[in-house]
Every structure is written in structure tokens, then in C-alpha cells.
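Engineer: what would the 3D arrangement of this be:
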Amino acid sequence: MLRFLSIKNRSPSGFLIGLVRRWMSTKTTVMSFGDGSQGALGLAASPVGLGVDAYEPTPILGLPPDVCSVSAGHYHSLAVTSQGHVWTWGRNSESQLGRGQISPRETWNKPQKVEGLDQVRALAAFASGVVSAAIGDDGTLWVWGNSKRGQLGLGKDITEAVLPSRVEKLLGHEIVKVSLGWGHALALTKDGKLFGWGYYADGRLGKIGKSLEASPLDSIAGKVKSSGENSNLMIETAEQLVLEAIEKEKDMPIIWEPTLIEELCDVEVVDVACGLDHSLILCSDGTLLSGGSNVYGQLGRLKDDLGLHAVDMSLRPISIASGLGHSLAICKNMSSKAVNDEPSVVTWGWNQSSQLGREGPENVPMVVDGLAGEMPVSVSGGRVHSIAVTVEGEVWSWGCGRNGRLGLGSSVDEVEPMLIQYLEGSEVLHAVAGFDHNLVLVAE
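Structural biologist: As a prediction, this is how the structure comes out:
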């Protein structure tokens, strides 16, 4: 069974890059489970199309045997090999697979190598719903896909890159990690600087925008809740509010190129995570900042102030992750009265399908008791589910079970973490959650 190195003082990209180095000569298999409707599972299609769900981790055929890291976008998947090649599969309506053209839907589920990266040795890859990105071993950032919200970071009004394009604005900076929301992006450098670009409403990118303003779409949820109990009235109100918000968003607040987040210039950033419309930023002193939408309490703080502010928590985060509207962290108890300093998984935010894995106030960061005694090394959040990997190489999942996205062999929701028994005995190297699907990397 695989034993991970200590997660203490791990560099932001240390987990992925460490796997590249550690497993260059080890054969690996990528497995997937969950919703297969967009081809993101990479599994064979049914006679009637792509809509084949997998209720247990299932090996993906057609990938090289030396995959060393995986990443899950909202509806597509990426894998990086020890040779630095990037492979993709899943939804391609926005050219996020990097295949040079909009491929036929029936080919989405077939893993293929990304075109246009022949001169780049990729160390890691990342994705949102409409954009994919890769980091080269020289620290350069390459992006492809389609985003009207400026998420490519290639310059004013550039909304499409069918093939990978280098982000020129970041030349001279060694990028080690990228995190992508629906319309915004954060890139972390080796020396702890943070750059942001894309849609900047609600201060999800700090103060780099012209002003801190609320997103008209993000504020809808609260208005609908206060519209009354009549369901028909709520639907009519929601429709009207959405139409009004879309009209306002024609003049979207966008930063078209990567820009240094100046309020963090005197702080060393060590990890970043973007939810759909919020951001988490972990500093070297243990301070965790959050910014963006707080409709579901995903910012983890009582203050609703726009911009980046500290999350209200007593534990010290050492790594972070985010789902659509919920946040996750691996934390240590730094209190002198603590019995031990073993890490715990802490969650907060949207909990409609029990994706927090615990009871209690949703907007307050709290420990997931169901993982007590385990040693988590990584966490990941989807649309309404979460997964965690422990030092023993076990994978736990909880939240919405629809389409088999928990990998437990059923579609039942789970209110607390459940061990994915199908993976017992496997050497799990990495596991990540997309919106409704998951990827697991195991050593043969």
C-alpha cells in the first residue's frame, strides 16, 4: 500500500509534481465514476450515445500507462503523463479538449493527446467548465477553450483559443498552480505571488478591478427566497430576475489579462482554490482568505464585505479545495491543549445534498467528524459531492449519489463520508472531483 510523504509544509504544486517524479517509472491506471453524459468518464459509449454512468471506479482504456496526474473540469477530464503530454476527453463544445476543431459529440469520450503542446513538457493541467490550462516545466502557462468572461487571460476581447496558447503576460514568472472558477482564474507563482484575471465581481479577484461591485446573478438566490412561499410565484420571480441580471451582465466587469493582486504583495501565498464564483487563498502564515459570492456561506465568514477577508476559523489550514458552492480544507489543530495534531477535514458552504459531510451551521467552518482518526492528504469538491484521500491510500466520498458520483455502487446520497470499498487494495495516488464525475489515479 502506498505511503504518502508528510503533508506538512508541502509546496502548492508539490503533490502533483512530486507524483511526476516519484512515479515516472511506475505504470498507472486512471479510473472514473459518476455522470457519463458528457463523455467525461472516458468510457465506451452505449449504443444510444454517451450517457453511460459508472457507479463504481472503472478503468479508462486508451490512456498511456505513465499518467502521473489527473484533473477534472466541470464536464471534461485531463491527464498528464511522465513524458509531459496532456490527454483530454469529455465535453468539447467550447474547444476545451484542445483538438484543433470542435469534435463530433460521439468522439468526446475517447481520450486524445492535446494538439499544439509538442514543444512543451507539461507538469500539471487544470480545468474549468469552458477552459483548460497546462503548466510547462519552464513555468509557462498555456490555455485553450472558449470564455466570454476573459478566463483565457490572452488579452482584451480574446474569447477563444482552439489550440493551446501561451499566456504572454505571465512570462518571467514561474507558475506552479492555477485554479479556475466559471469565469475567473488565479495563478500562483513559485515565489508566492498571486495573479488574477477574468470576471471580477464580488471581489473574487481582490481589488484589481475598477471597483468592488456585486454580481447581479449572484444576488438572485436571496431575492427568490424572500419572494413568498407560492412555488409558481417563486418560479416567475426567478425567471424575471435572471432576465434582468443577464441584461445587466452585458457590460461584464472583466480583467482580460493576468494582473498582480496587489493587496497580497507583502504576503506569501501557498495555495489557491476557485469555486464557481468564489475564491480561497491560503497564506504561508496559515491565514485563509476568501472572496466572491457568499450566497451559500461558502466564504466561511460572518462579514459579507466584498473583497478578500480572513475566513473565521481557529484551526490552521494546510491545503484547500472548493466545490461549486462549498469549501473544503485540511487543517491542523494548533492549540497547545490539543491531544494530537493529526489533520482534519473542515467544510463550509452549500449543503443541500450533504456535501459538507456534517451537521451544524453551513457558513461556519467545522470538522467532518466522520473522518476522525483518518489522515487526509487531499480533498476535492464537485457540484454537490466531496471526496478525500487518506495517507493509507483510501478514498472516501459523501454528498449526492446521483449517477453514481460517489463510487459506492448506488445513487443514494450519503450524509457522512463513506469508504469506496471498490478501491481497497489499490495504490491510490490521486483523486479529484469534477462537477458530477470523478477521476482516480492508481499504480499498477
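Engineer: please count neighbours and contacts with C-alpha atoms only from this point.
Structural biologist: Noted.
Engineer: longest helix of this protein?
Structural biologist: In the chain, assigned by DSSP state H, the helix with the most residues is helix 231-248.
Engineer: other SSEs contacting that helix?
Structural biologist: Packing partners of helix 231-248 (3 or more CA pairs under 8 Å, 6 or more residues apart in numbering; DSSP states H and E): helix 220-225.
Engineer: before we go on, could you also do this sequence so I can check it against the first one:
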Amino acid sequence: MRLSSWGANSHGQLGQGSTSEQCNEPLESANTWNNNTVRDIVCNGGHSLMICDDGKLYACGWNHRRQLGFEVENCHRFSRVWDLSGIGFRRVCAGWDSSAAITDKGILYLWGSNVYGQLGLPCDDFPKSVKPIQLELRVSDVKMGMRHTALLDVNGNVWTSGCGKKGQLGLGEAVTSLDKFQRIENISKICAVACGQHHTIAWSKEDQILYVWGDNNHGQLGIPIENLKAFEPIKCMVLSEHIQDVSQIYAGWTHSAALLKSGKAIYWGRNDYGQLGCETLQEGCSSNVVKFKGQKILQLALGSEHSVCLLNNNTVWAWGWNEHGNTGTGSTENIKEPKNVKIGSVDNLKIAAGAAHNFLITK
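Structural biologist: Below you'll find the predicted structure:
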């Protein structure tokens, strides 16, 4: 199994064994996990996390808040998180400078920055940089924004903690900060959540509703841009014609997306870098349907202001913000419409996108 990476690498977050301002095209990351099959990989801010099929956790990159789970300044290759050895993980999450992982039994561990209470730990009792710690709440998923975290418990309820000044906690206008996870009372039956920089979205497949809340300065909630914030969950208007076709949901910093069962993707929100995959669309006005003639999108990944996708013909495409070569297309010019990323292999398995870097797992 091969792991390729590209984009920003100033902290060694690409796992290539070195640092650089950027990597414009995909290069192979150093294999430090004994050729085990990679189960899950995520990246955000300046760090990356990976889980292998044996449940072991690895990390590399920026570590100023101990978001890697161990004590080094930075780490340029994927290294084992020994503080969490002996635990089998099935899912991992990376925030801007915090991290989380879920075990096979649904037990949640969090670590890294808790400056804004985003780990759900009382700020008066815990340091700003926290070692891996276990929470009692059983969860099925966890997502992190820049300064907030959303949990999905096994019963389909959403819990949030952290900074809520722009409504991203969804707990009402009075709750602008929280350092203990609190359940959002007025939504349930949620099967997926996603966190942007200052907004959150949640999908109820059973009720066929996409709930949104938080900052809407660029139309990332899919409601009229005149409504600058939503402090409680409301219904997204963009997906009304496609609501029964939704398969997965995603959030970039200031834009959002949904992958449809039909193999297309719907994008809405900010578009000054071309992150909606369409050069002419104005932010906050409408959505864009990203599709590929004769091919279906199998996987989608959103970085801070860019996207990558994997098609059913094993090709990889990218678009959006490209200052650090994060689209992998060989330049640093912003890519306003999907462009092919030159990958040699024809057996691509999984993609991941962080703030400005990406990974591709290949057989």
C-alpha cells in the first residue's frame, strides 16, 4: 500500500520526512507503519493522523498544542502515538490544533488544544495543551472546526463544545462559549455531522433534513446571505431538490458540500478561490452541481478552501485555493474548475484533505 501527499508541508504534515513551503505534485510519503493497511487518514491545520487496520494510531506534522498526542516539537514522518498503544481505533478526527479518535467500542479520546474548550474539558481545570484523555460519552462520529467540536452519539444526538460566538455550537444566542459538551435539544435522528471554520451541518437521513447553524457570511449555510448567523439549527434551503439523493455531507472553512447517490456533488458558500468548482458563480447566490461526464464521484474531501475527489475510473480531480500547491496540479494558481491530478496508479482507494494539504491511499 502506498500513501501519496501534496500541498503545504512547512511542519512536515505530509509525512515525507522533510519540511518545505509546498509540494505542488503528489509524492510518496515515507512508510513507517510496516506496510499495514491504512483504515482511515485525516488532516487539518498543520498536522495529520492515520489509523491502520490493526487499530494503531500514527501522527505527523505540527505539534505546538500536542495535537499529535506525544511530546515533540514537530514530526516529519508518521510516528506511533505510544500514549494510546494497546487501544484499537476505528475513526480519527483532526481539528485546527486538536485531535480525536474513536475506538471500536465507541469510546472517545481527545487531545491537543483546549484553549476554547473545544475538547469539552473545563478550561479552569485543564491546561491549554491536553494529553490524550478519555470521555465517558459513547459516540459514533466526531468532527472539529477551527475552535469548536461536534459529537454524534450512538442515539443520533449532536453534542457541541468550544467557541460559539458565530453560532457554531447551535445552542442559542446566549451560548457563545462552552467547555463541556452539551446536547442540542431540538434535533435528533442525525446520521452525519461536519464542521467548518465557524459553522456546523448535520444530516438526518430518516427525516430527510439537512440542519445548518453558525456563520453564514458567505452563504455556507445554504440560506439567504442576508442572514449572517444562525444560533440554532435551521433547515438548509440549497438541497431541497436533491434531499432524497444525499449520501454524505462536508464542510470547508466557508463553504459546504453534499455528495449525492447519483455520483454528483452539490456545493454552496464562498467561491472567491473557485472552491465551488465553478468560476462564474457568486457566493451566497446559489449552488453548483459538480459532475463529470460519464463518471461518478466516489469520494469527496474538502480542505479549508479547496476540494479533491476520486472518480469511479480511479482518476483524482481538484479545484479551489492553491497557494501552497494544495490541488496537486503542478502550479500555485487558483483552480476555478475541476482539474485532473496526475497520479500514476490506477488503484486509488481513499482521499483526504486538510487545510492546505492532501493524502491519497493507493494499493
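Engineer: who's in contact with the residue nearest the centre of structure 1?
Structural biologist: Nearest residue to the geometric centre of structure 1 (CA atoms, centre = their mean): residue 322, 5.8 Å. Residue 322 of structure 1 is in contact with 273-275, 280, 328, 380-382, counting by CA atoms under 8 Å, 6 or more residues apart in numbering.
Engineer: against structure 2, where does the longest helix of structure 1 fall?
Structural biologist: Counting by TM-score structural alignment, helix 231-248 of structure 1 falls onto no part of structure 2.
Engineer: excluding sequence neighbours, find me the nearest residue to whichever residue in structure 2 pairs up with residue 88 of structure 1.
Structural biologist: In structure 2, residue 88 of structure 1 lines up with residue 59, judged by TM-score structural alignment. Once flanking residues are discounted, residue 59 of structure 2 sits nearest to residue 49: 4.5 Å by CA to CA, 6 or more residues apart in numbering.
Engineer: tell me who's in contact with residue 223 of structure 2.
Structural biologist: 216, 236-238, 284.
Engineer: what lines up with residue 433 of structure 1 in structure 2?
Structural biologist: In structure 2, residue 433 of structure 1 lands on residue 353 (TM-score structural alignment).
Engineer: shouldn't its match be in contact with residue 305?
Structural biologist: No - using CA atoms under 8 Å, residue 353 of structure 2 and residue 305 do not qualify as a contacting pair, with a distance of 10.1 Å.
Engineer: more crowded one of these two?
Structural biologist: Shown here are residue 353 of structure 2 and residue 305; by other CA atoms under 10 Å, residue 353 has more neighbours (29 against 26).
Engineer: from residue 40 of structure 2, how far off is the more buried one?
Structural biologist: Remark: distance between residue 353 of structure 2 and residue 40 of structure 2 (CA to CA, to the nearest Å) = 12 Å.
Engineer: which SSE is the match of residue 88 of structure 1 in?
Structural biologist: Take DSSP states H and E as the rule and residue 59 of structure 2 turns out to sit in strand 57-62.
Engineer: by how much does that strand deviate from structure 1 on average?
Structural biologist: Here the mean offset of strand 57-62 of structure 2 against structure 1 after fitting is 0.5 Å, by mean CA distance after the TM-score superposition for structure 1.
Engineer: roughly how far out does that strand sit from the chain middle?
Structural biologist: Averaging C-alpha positions (CA atoms, centre = their mean, to the nearest Å) puts strand 57-62 of structure 2 16 Å from its chain's average.
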